[in-house]
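>>> Sequence and predicted structure below; questions after.
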Amino acid sequence: MAMRSKAIRLSLICSAAVFVIVALITLVAVLVFDRLFLSILYKQLAILPGSTVFESWSAPSVPVYFSVYLFNLTNEAELLKGAAPRLQEVGPFVYRENREKFDIVFSDEIPEDFGFQASNFYHFVPEMSVASRNWAKLHSKLFTAGLLEKRSPFFFLNGPFVTLSPYDAMWNHHPLVIQTINVGLFASQNGTKPVQYKIHTGLDDISKVGSIIEVNGQKKLSVWDHEEANMINGSDGSNAPPGLEIGSTIQFYVNDICRSVVSYAVAKTQAINRPDIELLVFSGTPPDPRDPANDWRERMFCKSGYGCPPKGLLALSPCLAATGENVPLYLSQPYFLGADPRIVQAFDQFPDPIPERHSTWIHIEPETGDMLYA
C-alpha cells in the first residue's frame, strides 16, 4: 500500500513537472513569437523604396474629405450701434483632399532618410455640401476688425464689412478690405506653396518612421521667441509610429501654423464596420488639464509684439508674417471648445460647444500607426 501511494505521489510530481515545463515552453514560445512578429511587422512599416508602405504613403488610395463651416454675420446695422455680433453657421462645404508627394529622393541604397515635396489640392464635392461654393454671399467683419485693432493705414472698399461667396472666403485671393491685401483663408494651402521635407524612413528606429528632420531646408523654425516652440517634432500627419497604447503621446508638425502639436491617447474604440479591430482615440486635449506643463505649451508660443492670445486660441499672425502675409488671424477648436468662456460671451446667442461633436480627435490602429479616422 505504501509503495502504491509513493508511486502515485511520484507520478503526480512528474505530471506537475511536465506541466510546468510545457507551460514555460509555451510562455517562452509566445513571447518569442510576439517579439518575432513585431520585429517582422516593424520592418515592413519602414518607408522604403518599392515597399507597400511607401506606395500607400506616397499615393494614398483612401479618399480624404475636408469640411468647412463658415459663420455669416447677420446683424451688421446693430453691430455698428454697439450690439454684440450675431453669427449664423453656414455649411458644410465639402472638399476632397488630394495629398501629392513628388520629387522623392532617397539618401542611400539602404536609406535612413529621404526628401520630397508635398502639396495638398482640394476639389469641391457639391453632392456632399449644403450648397454651391458660389452660393449666398457671406458678410464678414473678420479682416476689418483685425486691421482696425492694428491701426494699419487702409481705406474701405465697401464699408466696414465685406461681402463675398464661400469660395472667395476660402480659396480666392480676393481683395477683402484694402487694395494692397489679397487673401483667402486657405488660399496658400490649395497647391500653391509646395513644402519641402526631409524625414526618417524608420529603418534603424521604427519609432522615428515619418518623423521630420527638415522643413524647407531648416531643422528648426525662427518664428517664435522660445527655442522649444521653434522645434520641429513629429511627422507631417501622414502617419504615426507603431506600438501605441493608452497614455502614449504623438506629435505632428503643421506647417500652416508653424508649430508642432501634441495628441494624447485617451480612450479605445472599435473601427467603423469592423468591431473586431480596436483603435486608439487620440485627442488634442490633455488628459489632465491641471498639469502645469499644459500652461507652458501655450505660453511658449507668445511672441513679443503680438502678446499672448486668450486661452484656447492659437495666434497665426507670427506664422503668416514669416511668409509676408500680415493678417491678424486666430485658430481655435470648433465653437471655441476649451477656449476662454469670455470669447463666446462676446457674441449674441452663440451656441455652446458640444465636446462629443466639436472636439478634435484621431483614431489610430495602435500596432501599425495607421490613421483611419479624424
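Cool, got the structure. A quick note: this is a predicted structure, and the numbers were derived from the prediction, not measured.
>>> drop to CA atoms for contacts and neighbour counts, all remaining ones
Will do.
>>> Now for the residue nearest to Pro351 when sequence neighbours are not counted: which residues touch it?
In this structure, Pro351 finds its nearest non-sequential neighbour in Tyr335, 7.5 Å apart by CA to CA, 6 or more residues apart in numbering. Tyr335 makes contact with Pro351, Asp352, Pro353, His358, according to CA atoms under 8 Å, 6 or more residues apart in numbering.
>>> what's the burial count for the residue lying closest to Val209 once chain neighbours are set aside?
Closest residue in space to Val209, ignoring its immediate chain neighbours: Gly202 at 3.8 Å, by CA to CA, 6+ apart. Here the number of neighbours of Gly202 (other CA atoms under 10 Å) works out to 23.
>>> Kindly report the same for Val125.
17.
>>> mind checking how far it is from Ser188?
Val125 sits 20 Å away from Ser188, going by CA to CA, to the nearest Å.
>>> How about Ala321?
Distance from Ala321 to Ser188, by CA to CA: 13 Å.
>>> Specify which residue of the two has the higher count of neighbours.
The neighbour count for Ala321 versus Ser188, taken as other CA under 10 Å, is higher for Ser188 (17 against 13).
>>> Now do the helices in the stretch 201-350 of the chain.
292-299, 317-322, 341-345 (DSSP state H, counting those that start in this stretch).
>>> Give me whichever of these is most buried.
Ranked by average neighbour count under the criterion mean count of other CA atoms under 10 Å, these are headed by helix 317-322 at a mean of 18.
>>> what residues does that one touch?
Val223, Trp224, Asp256, Ile257, Cys258, Lys303, Tyr306, Asn326, Val327, Pro328, Leu329, Tyr330.
>>> Out of the residues you listed, which two are the most distant from each other?
Comparing all pairs in those by CA to CA, the longest separation belongs to Asp256 and Tyr306, at 18.1 Å.
>>> Now do the buried residues in the top strand by length along the chain.
In the chain, with assignment by DSSP state E, the single longest strand is strand 87-106. Residues of strand 87-106 classed as buried under the neighbour-count rule (16 or more other CA atoms under 10 Å) are 87, 90-95, 97-101, 104, 106.
>>> hmm, back to that, out of the contacts of Tyr335, who has the most neighbours?
Neighbour max across those (other CA under 10 Å) = Pro353, 16 neighbours.
>>> Now that that one has come up, it's in contact with Gln333, right?
No: using CA atoms under 8 Å as the test, Pro353 is too far from Gln333 to be in contact (9.3 Å).
>>> how close does Ala7 sit to Cys14?
Distance from Ala7 to Cys14, by CA to CA: 10 Å.
>>> my bad, should have said Ser119
Separation of Ser119 from Cys14 (CA to CA) stands at 68 Å.
>>> Check Asn75 too.
Taken as CA to CA, the span from Asn75 to Cys14 is 88 Å.
>>> before we go on, here's another structure to hold up against the first:
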Amino acid sequence: MAIKRPKVAIGFIVAGVLMVVFGTIMCFVVPLVIDDQIVKNTVIDPKNDLTYTMWKDIPVPFFMSVYFFNVLNPAEILKGEKPMVEQRGPYVYRKQCQKENITFHPNGTVSYREYRQYHFEPSMSAGNESDVVTIPNMLVLGASVMMENLPYVLRLMMSATFKTFKEGAFLTKPVGELMWGYDSGLVDFLNQYLPGMIPTSGKFGLFSEFNNSNTGLFTVFTGKDDIRKVHRVDSWNGLTELPYWRTAQSNMINGTAGQMWPPFMTKESTLPFYSPDACRSMELVYQRPGEMYGIPLYRYVAPKTLFANGTDYAPNEGFCPCRQSGLLNVSTCRHNSPVFISHPHFFNADPVLLDYVQGLNPSEEKHGLFIDIHPQTGVPLNVSIRLQLNLYMKKVSGITETGKISDVVMPMIWFEENGYIDGPIVNTFHTNLVVLPTVLEYLQYILIGLGLATIIVAAVVYHKVKAAQKEPVKGSHGLETKKKSISTSD
C-alpha cells in the first residue's frame, strides 16, 4: 500500500497540471468562441432565429409620444408680440414596424421596405385625441414665406385664396385631426392649381405621411462577407447619395438604418445612421457606460455639433442656408416649406431662440436623445429619439393673414420615439451574453485555481509519503541492534 501512495500523488499532480493547462487554454479559446458565435448570430440570415426576428419585426415595445405647443396668444402674435406657448401632452401611440418585400442579393446585401403603423394608447396619454389645441397654420404661414419673393400680385391672389377658404394664421383643432389629417378645401385647391406644392393629395396633417406608410426601399449589407459592414446602408430608394444638400459630404448616406449596428464596439466607436425623416445621415457619440437588467451597455448621445450651423461647425455648411445653431433646415426635402428640426425646447441650441418664444424650458434629461447599446453585439437595449418640428414664420407683404408677425422660428410639436428590450428577449440576452460568458470565465479561473491547489497538495503529500517510507527502515534497524544487545548480555 505504501508503494502505491507516491503514484497516487503523482497522478493528482498530473491531473492538476492538466486542469491548469485546460483553464489557461480556455482563457484564450472561450473569448474566441463567444466572438465567433456573435458573428454567426449577427449576420442577417433567416437561419438566425432570434436576431433575424428582432431585425425583421422589432418585437420589443416601441412608442411615439407627441407633445403639442399650444399657442396662448395668437391675436397678440399677429400684432408683433412675442409668442407664448404651453406644452400639452404626451399623446402616446404604439408603433408597429414590420419589414416586407425582403430580398437577398448575391453581393451580400438585402433589400426591404419597413412599414409602420401607429395606434393611440389612451392609458399612457395625458389627454385624448379629441383635445383641442392651437398651433400655427402651416398651409398659410408656410406658403406665405415660400411666396415671399414672388410678384406682389401673386401674393395678393394667394391672400384672397386664404380668405376664400377661411384659412387664418393659426389653427384650432383636435389633436387627432392635426396628427393624422383633416379635410381642407385649400389643400384640394392647391393640389389642383399648384400641384407638388404640398406633400399630400388627401387630408392634411403633421403625421399623415407616417401612418400606414414605409420609410423607402433600403438595401443594407448582411455582414456575411464582412461583419464590420452588417446593417450598413448600401442604398436608399436606389440612391447612394442624397440630392438635398449643397456638399458631397452632407449628401452622403452613412451608417445603418438606425436599428442595429455592427458588433464589437468600443468607446471610440460612433453610431452613424441615415434617417429618411430628417433627410440626412446623423452620428451619435459615446457618453458613458451603464447597465440594464445586468446587461452592460454604452450610452450614445447627440453631439452639440449635430444641428450646429455652418459658422459654428464648418462641416455643416452643406446643410445651409442656416439660421441659429441648433436648427436643421429641412425645407429642401419638404417641398421648400420653411420647416426646421431641432432638439425639443431648443435644447443644445443658440440661447437666442429661447428669447423669441415664452414657455420653453430645455433640459438634457427630458429633451436629449440617446441610444443605449450592447457594445458586444451592436443591439440597442434602450432608445429615446427626441426631435422637434418648427416653422419659420414672418410678416409677408401682400398676404394680410400674416399681420405683423415678427420673424421667429416657432415650435409646433416635439415627439419622442422610444423602445426597450423586455420580456423573453431580455432573458435570452442575459443568459447568452451575461450568464454563460460569466460562468465560462469563472470556470476557467476555477480550473486554474483548483489545478494549482491540487498540484501543491499532491506535491506535499508526495514528499511526506517519501519521508515516511524512509523512517520505518531506520526504526527497524535500531530494534534489531537492541535485540542483539540483549542476547549478548544473556
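Okay, I see it. Computed from a prediction, not measured in an experiment: that's the story for all the values here.
>>> related to what we said a few turns ago, just the ones of the contacts of Tyr335 of structure 1 in helices?
Using DSSP state H, His358 are the members of these that sit in helices.
>>> overlap between the contacts of Tyr335 of structure 1 and structure 2?
Shared with structure 2 under both residues aligned by TM-score structural alignment, their matches' CA atoms under 8 Å, the contacts from these are Pro351, Asp352, Pro353, His358.
>>> what would the residues you listed look like in JSON lines with distance to Lys81 of structure 1?
Output for the kept ones among the contacts of Tyr335 of structure 1, formatted as JSON lines (distance: CA to CA, whole Å):
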{"residue": "Pro351", "distance to Lys81 of structure 1": "23"}
{"residue": "Asp352", "distance to Lys81 of structure 1": "25"}
{"residue": "Pro353", "distance to Lys81 of structure 1": "28"}
{"residue": "His358", "distance to Lys81 of structure 1": "32"}
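>>> Of those, which is the nearest to Gly234 of structure 1?
Of the kept ones among the contacts of Tyr335 of structure 1, the one sitting nearest to Gly234 of structure 1 (CA to CA) turns out to be His358, at 24.3 Å.
>>> my guess is the closest one meets Pro351, correct?
No: at 11.7 Å, His358 of structure 1 does not count as touching Pro351 under the criterion of CA under 8 Å.
>>> can you tell me which residues contact the alignment partner in structure 2 of Glu367 of structure 1?
Aligned by TM-score structural alignment, Glu367 of structure 1 pairs with Gln376 of structure 2. Gln376 of structure 2 makes contacts with Ile38, Pro263, Phe264, Met265, as judged by CA under 8 Å, 6+ apart.
>>> Report the separation between the third one and Phe273 of structure 2.
As for Phe264 of structure 2, its distance to Phe273 of structure 2 is 17 Å (criterion: CA to CA).
>>> Between the two, tell me which one has more neighbours.
Neighbour count, other CA under 10 Å: between Phe264 of structure 2 and Phe273, Phe273 has more, with 23 against 16.
>>> Could you find the closest non-adjacent residue to the alignment partner in structure 1 of the more buried one?
With TM-score structural alignment as the matching criterion, the partner of Phe273 of structure 2 in structure 1 is Phe252. Nearest residue to Phe252 of structure 1, sequence neighbours excluded (CA to CA, 6+ apart): Gly234, at 4.6 Å.
>>> Could you find the counterpart of that neighbour in structure 2?
In structure 2, the residue matched to Gly234 of structure 1 (TM-score structural alignment) is Gly255.
>>> residues contacting its match?
The neighbours of Gly255 of structure 2, taking CA under 8 Å, 6+ apart as the test, are His231, Arg232, Val233, Leu271, Pro272, Phe273, Tyr274, Ser281.
>>> among those, who's most crowded?
The residue in the contacts of Gly255 of structure 2 with the most neighbours, by other CA under 10 Å, is His231 (28 neighbours).
>>> Filter the contacts of Gln376 of structure 2 by whether they're kept in structure 1.
With both residues aligned by TM-score structural alignment, their matches' CA under 8 Å as the criterion, the contacts of Gln376 of structure 2 preserved in structure 1: Pro263, Phe264, Met265.
>>> quick revisit: tell me which residue of structure 2 matches up with the residue nearest to Val209 of structure 1.
Counting by TM-score structural alignment, the partner of Gly202 of structure 1 is Gly223.
>>> same question, Glu149 of structure 1
Under TM-score structural alignment, Glu149 of structure 1 pairs with Val145 in structure 2.
>>> same thing with Asn120 of structure 1?
Match for Asn120 of structure 1 (TM-score structural alignment): Arg116.
>>> Which residue lies nearest the spatial centre of structure 2?
Ile371 (4.1 Å; CA atoms, centre = their mean).
>>> Same question for the closest residue to Met19 of structure 2 other than its chain neighbours, what's its three-state structure.
For Met19 of structure 2, ignoring the flanking residues on the chain, the nearest one in space by CA to CA, 6+ apart is Gly451 at 4.9 Å. For Gly451 of structure 2, the assignment made with DSSP: H, G, I helix; E, B strand; the rest coil gives helix.
>>> what residues are up against Gly451 of structure 2?
Applying CA under 8 Å, 6+ apart, the residues near Gly451 of structure 2 are Ala15, Gly16, Val17, Leu18, Met19, Val20.
>>> coming back round to it: what helix or strand is the match of Glu149 of structure 1 located in?
Using DSSP states H and E, Val145 of structure 2 maps to helix 143-146.
>>> how many other residues sit next to whichever residue in structure 1 pairs up with Val71 of structure 2?
Aligned by TM-score structural alignment, Val71 of structure 2 pairs with Leu73 of structure 1. Neighbourhood size, Leu73 of structure 1 [other CA under 10 Å]: 19.
>>> got a list of what the closest residue to Leu73 of structure 1 other than its chain neighbours touches?
Leaving out its chain neighbours, the residue that sits closest to Leu73 of structure 1 by CA to CA, 6+ apart is Leu87, at 4.8 Å. Residues counted as contacts of Leu87 of structure 1 (CA under 8 Å, 6+ apart) are Phe71, Asn72, Leu73, Thr74, Phe347, Asp348, Phe350.
>>> Filter those down to the ones also in contact in structure 2.
Mapping these onto structure 2 (both residues aligned by TM-score structural alignment, their matches' CA under 8 Å) leaves Phe71, Asn72, Leu73, Thr74, Phe347, Asp348, Phe350 still in contact.
>>> Distance to Phe143 of structure 1 added to these, as CSV?
Putting the kept ones among the contacts of Leu87 of structure 1 into CSV (distance: CA to CA, whole Å) gives the following:
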residue, distance to Phe143 of structure 1
Phe71, 13
Asn72, 13
Leu73, 13
Thr74, 16
Phe347, 17
Asp348, 19
Phe350, 20
